[in-house]
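In: Here is a sequence together with a model predicted from it:
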Amino acid sequence: MTRMFRDPVFGLDADVVRRSVENVAPPGAATDIVDLFARAAWSGIAEPGDSTAGFLVSAVGASAALAMLVERWSADRIVRESMVDVDTAAFATQLDRALVRWLPRLDSRSTVRQLTLAATCRAVLVTPEHPSWPERLDDLGPHAPLALWLRGRTDALRDTAHSVALVGARAATGYGEHVAMEAGSGLADRGFVIVSGAAYGIDGMAHRAALASQSTTVAFLAGGVDRPYPSGHSNLIGRIIDTGAVVSEVPCGGAPSKWRFLQRNRLIAAVGDATIVLEAGWRSGSLNTAGHAAALGRPLGAVPGPITSAASAGCHRLIREYGAVCVTTVDEMAELAGMSPGETNEDAAARSSEETRVLDALSVRSPRSPGDIATRSGLPVGTVQSVLGLLELGDLVAEKPEGWVFVPQRP
């Protein structure tokens, strides 16, 4: 579909749009001014995780989709002229409901204010076309973010390709904070980026541990990146910005809300090699992050606690009812994320995708047959057997009478 914008753009002078967008354009990629402005607008029009917006933007492009709103197209016309290959009646019904949500937020002045706020705090807007966009977010399908607002190092977002999400209770105990400190520093020392939500308790301790190890950590917020939340973590969030990144799909000025926290959790779960719940009560919000990780097929781990501790009841529930892997050491956490103990991320990066998938399907303790590995990895049995042979030459795997296992790489 051809771009529908003319001068003026979105009811604004084209120079105003260009200046406001250039101030938030991230380094490292060619900038499509109109598309960047459209995605900035959509981040304020649609709530995080809005699948109708995600589907429409992926079908026709952000600028064309925004033009449809600007020109007040009906749902039927959008379906008819966008050539979307779906059940047209059902999608038209979805669009009817979505337009009721979107149109009250269609305000060019609001978008310019958001861009101005972003420029003031030196935030940039990263889109799916940028080299630093985390490809794992695409696994969210129509629920994937349309853009991400970021303060800090843009390349830190790219580095989440080798990351672990550490989450847990806000009301953490001394035990939980100790576990978070050990996990954050140990995984950071192994080259993982630590991803979390900057909340009190477990999140904050995981970020601090990574910072103390002089490693990269990334925080996903439920509100705008210009509004550190919780306010008691303003200094911590500032330190994360200095060496890593603070990220949100909500535009600057956006307030955190319960819904946005729940939707923020899907991003934390999506970007990590694995999600590990370090301490959580029976109804902890971190179980929501765990649910997103499980739904995406991401490895999920949980750290057990004293059976008398209500603060660990959620972890025990994940292990018992939801198939989370019980992890008690940093090596076990790293293994869950696809790394043998003692291995570095440089080693992991040098492997082929097929080798990575086979290693992801193996365990240190439980021997698995080539057929089982094929099922877990989604590769043909013949390919699995060939890859196992190559990995055996590198002493990364070993064949036992019962099947194949990881071989831990000790320093």
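Out: Now that the structure is in, tell me what you want to look at.
In: C-alpha only now, for contacts and for neighbours.
Out: Fine.
In: Surely Asp7 touches Val16?
Out: No - the pair Asp7 / Val16 is not scored as a contact, 10.8 Å apart, by C-alpha atoms under 8 Å.
In: Count residues in the vicinity of Ala189, would you?
Out: In this structure residue 189 is Asp, not Ala. As a burial measure, Asp189 scores 15 neighbours (other C-alpha atoms under 10 Å).
In: do Ile307 as well
Out: 10.
In: Check the secondary structure at it for me.
Out: coil (DSSP: H, G, I helix; E, B strand; the rest coil).
In: Help me confirm that Glu392 comes into contact with Ala398.
Out: Yes - contact criterion C-alpha under 8 Å: Glu392 and Ala398 qualify, at 6.0 Å.
In: another one to put next to it:
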Amino acid sequence: MTLLDDDRVRRAGAAHSREEPARLARAVWTAIVEPGDGTAGALVAAHGPDEALRMVEAGLHDGSLAELGLGAQALAAARSRWQPRLDPAHVAQALAQGARAGLVLVTPEDAGWPEQLTDLGTHAPLALWTRGDVTGLSRIARSVAIVGARAATPYGEHVAAELAGELASRGIGVISGAAYGIDGAAHRATLGVGGLTVAVVAGGADRVYPAGHARLFADIARVGAIVSETAPGATPTKWRFLQRNRCIAALSAATVVVEAGARSGTLNTAGHAAALGRPLGAVPGPVTSATSAGCHRLLREFDAQCITSAADVLELIGEGADDATALGGPSAEEVRVRDALASRSPRDVDEIARRSGMAVEAVQAALGLLELAGAVRRTDGGWVLA
């Protein structure tokens, strides 16, 4: 009996499979392989997830992967990696944990699958476990990854928040890893302006890591998405963090490194972005700051673009020059009016005037300019941030 035929696996995977063997097989694969396993990716691409899984359980032979150009050594290594996890109890436990946590499995066959992940080739995720708004995955093609040091300085967190908030207010999605420091600042600023943010995590999407970000995870899941290619319940490990970084880079239209030490893991994300041909930016810092040494190296040796404002990021992703110019110099009145607005609660002109401390006429003039720039919109109930 194969894993796909095991009653425990079928029952545990019922919430994710929709009675489709290929979907169930992809869920099973996430519990068997580590992220970025190219042998598994090649096998699934060639034979489909369910048939590939049956081939593995039946015992791969050298001819199984000959057409994929994989030799006996790669085949033997794959066998040894996967065999310990070809256990129905292990797989069923992971799938049941995903169902209890309310996670949704998104596969390459689904309409909401982010097509930009295909740039990873055979190292692309076999499926994504998602917590929160599943549609967020299909809406992040126009997005930027903002990443950086966990031990960030106040300067770094301030810059990350400024960039994320400004970009999110213009409809640019913000992707990061939900870690302390730069990641957390970027997520929080995006949430603060009602923007779309997606956290790509190294462990199971049902886990909260770091534990101190429990509130942040809940906020992201409420309006954005937390995604992982590892099975529910999986523990974050150093290897999984490094592999997670390739997904952050692939999902984004560009990657911006705000702060990074000389040996920071964030440079791994930058490396993936460069390998994928994605635009790469870095924020300069004080030459005496160890937390900016990695950024300075990216600027000096890896042709990263110097990022000093959200206008620079817009240019990095090919947005219009008019947008960049407008972004670079909002008037004081426009800033005050935007500060007085919310993304979901419409407010009339009188309320905006009261909150901004401005005259009604000045508010009306600023709203007109902001509407032309696409920063605000009028609804039946009043004005909201676009």
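Out: Right, received. Where do you want to start? Source: prediction; values computed, not measured.
In: Need the TM-score between these chains.
Out: TM-score for the superposed chains, counting by TM-score structural alignment, normalised by the length of structure 2: 0.81, backed by 327 aligned residues with a C-alpha RMSD of 1.8 Å.
In: so whichever residue in structure 2 pairs up with Leu267 of structure 1 is in which element?
Out: Alignment note (TM-score structural alignment): Leu267 of structure 1 maps to Cys247 of structure 2. Cys247 of structure 2 is part of helix 238-251 when elements are defined by DSSP states H and E.
In: Report the mean deviation for the helix or strand just after that helix after fitting onto structure 1.
Out: Sequence-wise, the next helix or strand downstream of helix 238-251 of structure 2 (DSSP H and E) is strand 254-257. With mean C-alpha distance after the TM-score superposition for structure 1, strand 254-257 of structure 2 departs from structure 1 by a mean of 0.2 Å once superposed.
In: buried ones in strand 254-257 of structure 2?
Out: Residues of strand 254-257 of structure 2 classed as buried: 254-257 (neighbour count, 16 or more other C-alpha atoms under 10 Å).
In: Check the offset of that strand from the chain's centre.
Out: 12 Å (C-alpha atoms, centre = their mean, to the nearest Å).
In: Could you do stretch 302-312 of structure 2 as well?
Out: Distance, centroid of stretch 302-312 of structure 2 to centroid of chain: 20 Å (C-alpha atoms, centre = their mean).
In: try stretch 277-285 of structure 2
Out: 17 Å.
In: Onto which residues of structure 1 does it map?
Out: Using TM-score structural alignment, stretch 277-285 of structure 2 pairs with 297-305 in structure 1.
In: and the end-to-end length of that stretch?
Out: 25 Å (C-alpha to C-alpha, to the nearest Å).
In: now stretch 124-140 of structure 1
Out: 22 Å.
In: That one aligns to what range in structure 2?
Out: Going by TM-score structural alignment: stretch 124-140 of structure 1 matches residues 104-120.
In: Next, the buried residues of that stretch.
Out: Result for stretch 104-120 of structure 2 [16+ other C-alpha under 10 Å]: buried residues 104-108, 113-114, 116-117, 120.
In: Give me the more crowded residue out of Glu392 and Ala398 of structure 1.
Out: Shown here are Glu392 of structure 1 and Ala398; by other C-alpha under 10 Å, Ala398 has more neighbours (18 against 15).
In: Surely the more buried one and Leu390 touch.
Out: No - Ala398 of structure 1 lies out of contact with Leu390 (C-alpha under 8 Å); the separation is 11.0 Å.
In: overlap in contacts of those two?
Out: Counting by C-alpha atoms under 8 Å, 6 or more residues apart in numbering, Ala398 of structure 1 and Leu390 have no shared contacts at all.
In: Give me the aligned partner of Leu216 of structure 2 over in structure 1.
Out: Match for Leu216 of structure 2 (TM-score structural alignment): Leu236.
In: List the buried residues in the helix or strand that contains that match.
Out: Using DSSP H and E, Leu236 of structure 1 sits in helix 234-243. Within helix 234-243 of structure 1, the residues that count as buried by 16+ other C-alpha under 10 Å are 236-241, 243.
In: Before I go, just wanted to say thanks for your time.
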